[in-house]
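Chemist: Sharing a sequence plus its predicted fold:
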Amino acid sequence: MIEKDELTGKIINACMEVHNELGNGFLEPVYQEALEEEFKIQGIPYVREKLLPVMYKGKQLKKEYYADFVCYDDIIVELKAVSVLSKPHKAQVLNYLNAANKEIGLLINFGETKLKWERLTKFKSQENR
C-alpha cells in the first residue's frame, strides 16, 4: 500500500507541473481546470468540487462546502491564486477536513512566483519554504 506522504507528493508534483507550465497570474478556476488535466495525465484519481456536508449533532446542515478536489478518496486539495496564504485559508482546509472526516489536506497557492503549498492534518501543518 502506498503511504500518504507518497500520495501527497504525487499531488504536489502535479501542481508543480501546472505552475511550471502556466506560471502565476491566472485566476483560481484556470489552475483548477489545468490541474484536473494534469491529474488525468498522471493517473491521479480525483473528484472535482466534491460536496462536503456539514453535520451538527448528527443532523446535516443546509450549508454545504465544496472541496476543489479530493484525491485518492482521502486527500482534500484546496487551490488558491493569491499573493500570500493566510490563516483563514488554512482554517478553510481544516474545516473541510473536519466536515469530510479526513486526516490530510493540501493547501496549494498558484498566486506566487514559486508554487507554495502546505500539508495540513487535523493535528498540525507542514509548509514548504
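Modeler: Yep, that arrived.
Chemist: From here on, just use CA atoms for contacts and neighbour counts.
Modeler: Noted.
Chemist: Tell me the gap between the strand of greatest length in the chain and the middle of its chain.
Modeler: Identified as the longest strand of the chain according to DSSP state E is strand 59-71. Distance of strand 59-71 from its chain centroid, counting by Cα atoms, centre = their mean, to the nearest Å, is 13 Å.
Chemist: which residues are in contact with that strand?
Modeler: With contacts defined as Cα atoms under 8 Å, 6 or more residues apart in numbering, strand 59-71 is touched by 32, 44-55, 76-79, 96.
Chemist: And the strands in this protein?
Modeler: Under DSSP E, the chain gives strands at 46-56, 59-71, 75-80, 104-109, 116-121, 125-127.
Chemist: hold the first one in mind and look at this next one:
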Amino acid sequence: MNENEISKIIVTATIEVHRTLGGPGLLESVYEEALAYELQQAGCDVQRQSQSPIHYKGVTLATPLRIDLLVNDLVIVECKAVAQYNAIFATQVLTYLRLRNLKLGLIVNFGEKLVKDGIHRVVNNL
C-alpha cells in the first residue's frame, strides 16, 4: 500500500471515529486511541506515540520526537482537538516528515464540527 492508499483509509477511519464519538468535545488522546483502533481494524499497522531520536550535530538529544500515530511506517497522523486550526500544525508535521524521511502526514482536528473540514494533508517531496 502506498501513502495515498493509506491516507484514504485514515480519512474513512477518522470520519467513523468522529461520528461514533459524537463529534468534538473530547480529549485529543481519546480520539487518537479510537483512531488507532479503527485503523488496526482496517488492517493497518499503527504505532501510537512513536518515538524517534533527534540527532543534532552528532549528538542524540535526550528528548525524542514523539509522533501521535505512525501508520504502516509511511504516514504520520497528528491528532488535534482544538476549536481553531493553527498553521503551525502543518509546519510541525513537515518537520516530523523531514526528520523521519517520510513523504505524507495528515493533521486531523477532531475539534471541528465536521471533521472532514479538519483534515489537512502535509507532503514532503511526495
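Modeler: Happy to help now that I have it. These numbers were taken from a predicted model, which means no experiment stands behind them.
Chemist: Any idea what the TM-score comes out to?
Modeler: The TM-score (TM-score structural alignment, normalised by the length of the second structure) is 0.89; 123 aligned residues with a Cα RMSD of 1.5 Å.
Chemist: and the residue nearest the centre of the second structure, how far is that from residue 37 of the second structure?
Modeler: The centroid of the second structure falls nearest to residue 77 when counting by Cα atoms, centre = their mean (1.1 Å). As for residue 77 of the second structure, its distance to residue 37 of the second structure is 14 Å (criterion: Cα to Cα, to the nearest Å).
Chemist: likewise residue 114 of the second structure?
Modeler: Counting by Cα to Cα, the gap from residue 114 of the second structure to residue 37 of the second structure is 21 Å.
Chemist: same thing with residue 91 of the second structure?
Modeler: Applying Cα to Cα to residue 91 of the second structure and residue 37 of the second structure gives a distance of 27 Å.
Chemist: higher neighbour count, those two?
Modeler: residue 37 (15 against 12; other Cα atoms under 10 Å).
Chemist: Trace residue 110 of the first structure over to the second structure, please.
Modeler: For residue 110 of the first structure, the aligned residue in the second structure is residue 110 (criterion: TM-score structural alignment).
Chemist: Now do the same contact list for its match.
Modeler: Counting by Cα under 8 Å, 6+ apart, residue 110 of the second structure makes contact with 18, 23-24, 28, 31, 79-82, 118.
Chemist: Quick one: neighbours of residue 12 of the first structure, just the number.
Modeler: Neighbour count for residue 12 of the first structure, taken as other Cα under 10 Å: 21.
Chemist: Map it onto the second structure.
Modeler: Aligned partner of residue 12 of the first structure by TM-score structural alignment: residue 11.
Chemist: mind listing what the residue lying farthest from the centre of the first structure touches?
Modeler: Centroid-distance maximum for the first structure: residue 57 at 26.7 Å, with Cα atoms, centre = their mean. Contacts for residue 57 of the first structure (Cα under 8 Å, 6+ apart) come out as none.
Chemist: Who's the closest spatial neighbour of residue 66 of the second structure, skipping the chain neighbours?
Modeler: Among residues not flanking residue 66 of the second structure along the chain, residue 51 sits closest, at 4.6 Å (Cα to Cα, 6 or more residues apart in numbering).
Chemist: Tell me which residue of the first structure lines up with the one you found.
Modeler: Aligned partner of residue 51 of the second structure by TM-score structural alignment: residue 51.
Chemist: Now do its match against residue 13 of the first structure, distance only.
Modeler: For residue 51 of the first structure, the distance to residue 13 of the first structure equals 25 Å [Cα to Cα].
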